[in-house]
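Q: sharing a sequence plus its predicted fold:
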Amino acid sequence: MADAPKKMIMGSMAVSGIVALLALADIAIGIPFRGSTTMDIMFLISAGLVLFLCWDAWKDLR
């Protein structure tokens, strides 16, 4: 049962990393979303915030 928070943190980090990579790819080559650059920047900011929060929570679990 103590493994659940660690798995949730790692899952959140993985998903936010994927979102950040997709947003960077969309800015660079226009694939996969072909959306606006403003939304891509917002995705990058939110992914960075989630990564920071996950890192902080990971430190608290140690």
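A: Yes, it's here. Residues are numbered from 1 along each chain as shown.
Q: could you use CA atoms for every contact and neighbour count after this?
A: Noted.
Q: helix/strand/coil for the residue nearest to the spatial centre of the chain?
A: Within the chain, one residue has its C-alpha closest to the average C-alpha position: by Cα atoms, centre = their mean, that is S16, at 1.6 Å. Per DSSP: H, G, I helix; E, B strand; the rest coil, the secondary structure class of S16 is helix.
Q: ok, structure two:
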Amino acid sequence: MPKALCLLGMMVAILIAILFIADLAAGVPFQKASILMDIALIVCALMLGAISWFTFKEQA
């Protein structure tokens, strides 16, 4: 079960990063409401992905 949660965390991080990179680059879906918010959420998604990856590697 913990491995599944790590994989789920990585998938969520990827989806969040894709969503806010798309908003930053093309204004889809939030019409670039806040560039600072986009950057902050991309950084948070990267941190979530890294934490999930490191935890997944510890369990293997």
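A: That came through, no problem. A quick note: this is a predicted structure, and the numbers were derived from the prediction, not measured.
Q: tell me the counterpart of the residue nearest to the centre of the first structure in the second structure.
A: Alignment note (TM-score structural alignment): S16 of the first structure maps to A13 of the second structure.
Q: okay but that match is in contact with G49, surely?
A: Yes. With contact defined as Cα atoms under 8 Å, A13 of the second structure and G49 form a contacting pair (5.3 Å).
Q: next, count neighbours for L51 of the first structure.
A: A count of neighbours around L51 of the first structure, defined by other Cα atoms under 10 Å, yields 21.
Q: how about the helices of the first structure, start to end?
A: 3-29, 37-61 (DSSP state H).
Q: residue range for the shortest one in the second structure?
A: Pointing back at helix 37-61 of the first structure there. Going by TM-score structural alignment, helix 37-61 of the first structure lines up with residues 35-59 of the second structure.
Q: distance check, M39 of the first structure against S46 of the first structure.
A: 10 Å (Cα to Cα, to the nearest Å).
Q: the two - which one has more neighbours?
A: Applying other Cα under 10 Å to M39 of the first structure and S46 shows that S46 carries more neighbours, namely 15 against 12.
Q: can you list contacts of stretch 53-62 of the first structure?
A: Counting contacts by Cα atoms under 8 Å, 6 or more residues apart in numbering, the residues outside stretch 53-62 of the first structure that touch it are 6, 9-10, 12-13.
Q: and if we set it to 6 Å?
A: Residues from elsewhere that reach stretch 53-62 of the first structure, judged by Cα atoms under 6 Å, 6 or more residues apart in numbering: I9.
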